[in-house]
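Peer 1: need a structure here:
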Amino acid sequence: MARGRGKRKRALRELVAPFTVSAPAGARIRDRLRVSAEEARVLRVVGEHLGGCARADLAERVRIGKVAVRENRRAERKRVLTRVSSSRWAGAITRTSEDQYQLSLQCLFHERASLRRATSKIRQRLAVPCGQRAGGVRGYPSRAERAQKQRRLQVLTARLADVEARIDAGHPAVVVGGRRLAKVRHHLTDAGLSESGWRERWEAARLFLTADGESGAPYGNYTISVDPVDGTVTIVLPEPLRHLANAPRGRYRLTCTVTFHHRRGEWLDRVTAHRAVRYDITHDPDRGRWYLDASWSTPNTVLPSPVELAATGVRLLAVDLNAGHLAACVIDAHGNPVDQPVTVPTNLTGPASQRDGRLRQAISELIHLAKTNDCAGLAIENLGFDDARATGRETMGRGKRGKAFRRTVAGLPTARFRERVRGMAHHAGLVVVAVDPAYTSRWGAQHWRQPLQQQSKTTVVTGHHAAAVAIGRRALGHGLRRRPGVTAHDQRIVVRRATGQTVPHPRARGTTSPPRTTGTPHQGTKTCRDRSDPLALLPVSQDRSGGQPASPVYGDPANSGQHR
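Peer 2: Next up, the predicted model:
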């Protein structure tokens, strides 16, 4: 009592109710364009011309600043661009410029919120003397660290002032081609690139070959058209480049064809009905390949809520995202773990394309596991670490442990995992339920790790598997605590699983079993009695003279439900 009297009990965090992750709002497929050297030259010329027009329009949009949508002078800018391209190319360019401007402005807002949180946290800790606490705020442990944080506060304050000035002026900084690639130009040796190699990447990133779809146009797009019969690709050339046309009405037709093997049926349904399909032509200088992407919007799909899923009595595959692997466990409708937990490795190192491919492979294994166990969907945590990443070191530990924890958080592909799971699970006919991640690891390890290990004789159960059980139970509306005696090592409990942990179902009247005697067959799977068996403790007298065994004793049929 004296030990716990001085400690303040921390209040539990308020939990957010589980929700169903919405279905993807669009679809995007890709096929390779096997163009010749002459066709690649034409595509590069057209992309550079339209890319210069797009950059000029984006600069004009930034100069206009933060205004209402009706005051961004898009119609005026479109008329100027139509003279050097076409009306449809100009519409795609102005639409892309507006989207890019709004996204850059939103990034400024997020950066401002991040800097404000970081500076506020540092000021709170600087107000407390070194090695002391005041009102739940801990001061820095040493003067050296305090001095370093003071310098960092000055840097963050200067950055915050610059961001606020950009927001007030409505002039975000946009680098067409990517700021990261632009910085690589000054560190070519460290990046392992030559100047010509970097230049090729830079020019490929600044090409503009995007054509928005239009309902009612031939095959859903007038600017870049793909014939669904033979797969030929036709491009409308800008006005100054009409001399390069090899087809009627200022068009350039490629000799190669596209097939779109992935989701070809959906693409054919749209293009044959002349519904809008957007096309993007991109160039990969590392492989020397050209690609054609087709994208379109999908109708809104009403998915069942977690309450509706729990009412139907379905199974869920609970997944716990960790650094280096995914821990999964099948959860039935009553919240019981089924079979043994599974670990899916995810080696998310190397280039971005390899990381994405390995993540897709891991998600494919989860989907296969869910279908094999007749699961209706997947249960995941609604992880983001937005506040932690924004505040940075001030709330994510210090020293070696803090550095290791920050590295672990940075290595978790939370946003990419959520988006990949949402799209791939929806196409596989599965529902994704997101739950609050609070206390899943702590309570899962406390209540479910040992019972899972007793149940799984050949699998080493970790705290991540126990956290997956907690995630699945929370998605189905159950509590995270385990009822005593459930999933124990006793044979009768293992074979005849206890169900309805949270809502016990009482036995109906008139259906009790008759009392067992030596003449009644054993209902369970035990072949011998131990000393804990009531029949062994209270044996029934038998006739050992060689006569007939005693007849079984039946209860009242009105109470037992048995008939003679």
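Peer 1: Please count neighbours and contacts with C-alpha atoms only from this point.
Peer 2: Will do.
Peer 1: What segments of the stretch 1-150 of the chain are helices?
Peer 2: 2-5, 37-64, 74-82, 87-126, 143-169 (DSSP state H, counting those that start in this stretch).
Peer 1: to compare against the first, here's another:
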Amino acid sequence: MDGLREVAASFVVPSPAGVAVRDRLRVSDADAAVLTEVGVFLGSLAAGDLAERSRQGLGHDAASWAVRKRSLTGRSSARWAGSITKASHDQWALARRGQAAHMAWLRGQITSIEARLARPLGAKGDRREGLVRGYGSRAEWHAKSRRLHALNDRLAVVEADWAAGRVRVVRGGKRLANTRHHLAAAGLDEQAWRQRWQAKRMFLAADGESGKRFGNETIRATDTGQLSLKLPAPLAHLANAPYGRYVLDAPVEFRHRGQEWLDRITVNRAVAYRIHYDPARGRWYITASWQRASAPVLPLEAALARGVVGVDMNDDHLAAWHLDVHGNPVGAPQRFFYDLTGTAAHRDAQIRHALSRLLHHARRCGAAAIAIEDLHFSDGTSREKHGRNKRFRRLISRFPTAKLKARLVSMAAEQDIAVVAVDPAYTSRWGAQHWQKSLSTPARKISRHDAASIAIGRRALGHPIRRRTTPPPSHQSDGAGHRTAQARPDTRRREETRPRIPGPRTRSVSPETERKRATRTSSTARDVRSDQAWVQDSLLLTD
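Peer 2: Below you'll find the predicted structure:
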């Protein structure tokens, strides 16, 4: 069709290669004081190393990395120096990726504004012609032209930083640093802000190393739950164990994936640890992470062998519907609600709860795959795309597409359920057009989101979203036979009539009918089709 973009092929999302689990450390006051002193000291070293790495910019190489590591080794230890330099390098690389994404966003905004400024005031857009709409008034045109100059200036600054290899990083977070100037609005005093700032800038992280005892020599957690860490050289006087180590009183017990973690450390496989403090709760936590062996991606045909559960992600709920291998909706639609207001921890808990219910529903249905839209919303929050519709832009901005998808993939992998990503083009529109009205009854109203879940599931299965049109009247009776009830898109002659199979299901005339009809009297002669109850095939819907 003209004006419609090409729909990308569906694919099975690879399972995550990394695992991270967290446990609370119920430390004593003495342990908390030692952890704080060590974290603040290593945090100061990490801040200086990050500044040095940022000054080197694009001129960084292996030799300069070795110089930085030797400098830190004398002030801490070789393993702490390796962890600090690696963290600095990763932070610089992350900032570079953020610069690239910011430049791409600025260029997209500039292109969009320039295209609309070139159009006459009040001009309507035409997607088929590739024309955007013009601005509604002269005042809006003038305001957008000023914004265009501001965006060009910002782009020039970012491009200059990119060419020079210069990044702008704040250890502890830019948002928290700006909060220092707005304490009253944040509801904090200077002491409370200082505690958060210090906790964010502490450094207590160590990468694992296979072959070493329990997979990590710097921060070591044994199979009995004992936790200890190697102290930096200037703080060796705090040690309470041989070889400059400090053993904490708090035991480590990972309840989630605990057996998997135990299996790794007992064979001395690498496990990375990070210890951090939450000043809002006054609690210490430890996070263990490791990499898994890359599992082969399940073929799409194998994942869809038992049908699929199509899922339409929305601002406040997940709309799901189970589809069989033929693309027919089975049972009733399901909705799993969540609330995205409140704190980040509350939103994350809501998402996890909704996804858990979705996975339980998929297992009850017997499906081995869940189909979702491959949403990115890369330009969905643009003011040029949605104009003054601030409510819709705010809705898209707070919708956690990346987090929801990552959570679903990781949780589904533990349940042996595949996640199939489909192109989101026209799923809501075509689902409502072809399925919403046909499935609605006086007792059950089908929403647009429920219909979209069917469209998503059918696209994952390889079926067209639209339902087959109603056959002509001659094909609706037995005069010309019925069309194929169900057939895959690659089935030959699927648009032709079904073969004439004798029996009451097809109302076909038996070969013995003429002989029996000849022996009947005129008073008892009846039409054979009138005394046979016709039963429609259970597969009502077609491709």
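Peer 1: that older thread, with residue 448 of structure 1 as the reference, name the closest of the helices of the stretch 1-150 of structure 1.
Peer 2: helix 2-5 (26.8 Å; CA to CA).
Peer 1: Strands along the stretch 201-350 of structure 1, start to end?
Peer 2: Counting by DSSP state E, counting those that start in this stretch, the stretch 201-350 of structure 1 has strands at residues 210-211, 224-226, 232-236, 251-257, 278-284, 289-297, 315-322, 325-331, 337-345.
Peer 1: how big's the offset between the fourth one and structure 2?
Peer 2: Here strand 251-257 of structure 1 is compared with structure 2 after superposition; its mean distance to the aligned residues, by mean CA distance after the TM-score superposition for structure 1, is 0.5 Å.
Peer 1: other SSEs contacting that strand?
Peer 2: Using 3 or more CA pairs under 8 Å, 6 or more residues apart in numbering; DSSP states H and E as the contact test, the elements touching strand 251-257 of structure 1 are strand 232-236.
Peer 1: I would like the range of structure 2 that aligns with the strand it packs on, please.
Peer 2: Per TM-score structural alignment, the counterpart of strand 232-236 of structure 1 in structure 2 is residues 226-230.
Peer 1: can you pull the buried residues of that stretch?
Peer 2: 227-230 (16 or more other CA atoms under 10 Å).
Peer 1: Go ahead and name everything in contact with that stretch.
Peer 2: 217-221, 244-252 (CA atoms under 8 Å, 6 or more residues apart in numbering).
Peer 1: Turn these into CSV, columns for distance to residue 164 of structure 2.
Peer 2: Output for the contacts of stretch 226-230 of structure 2, formatted as CSV (distance: CA to CA, whole Å):
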residue, distance to residue 164 of structure 2
217, 38
218, 36
219, 37
220, 40
221, 43
244, 42
245, 43
246, 43
247, 45
248, 45
249, 49
250, 47
251, 48
252, 45
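Peer 1: Generate JSON lines for the strands of the stretch 201-350 of structure 1, with distance to residue 129 of structure 1 as supplementary columns.
Peer 2: Shown next, in JSON lines, are these (distance: least, CA to CA, whole Å):
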{"stretch": "strand 210-211", "distance to residue 129 of structure 1": "58"}
{"stretch": "strand 224-226", "distance to residue 129 of structure 1": "66"}
{"stretch": "strand 232-236", "distance to residue 129 of structure 1": "68"}
{"stretch": "strand 251-257", "distance to residue 129 of structure 1": "71"}
{"stretch": "strand 278-284", "distance to residue 129 of structure 1": "55"}
{"stretch": "strand 289-297", "distance to residue 129 of structure 1": "57"}
{"stretch": "strand 315-322", "distance to residue 129 of structure 1": "37"}
{"stretch": "strand 325-331", "distance to residue 129 of structure 1": "42"}
{"stretch": "strand 337-345", "distance to residue 129 of structure 1": "46"}
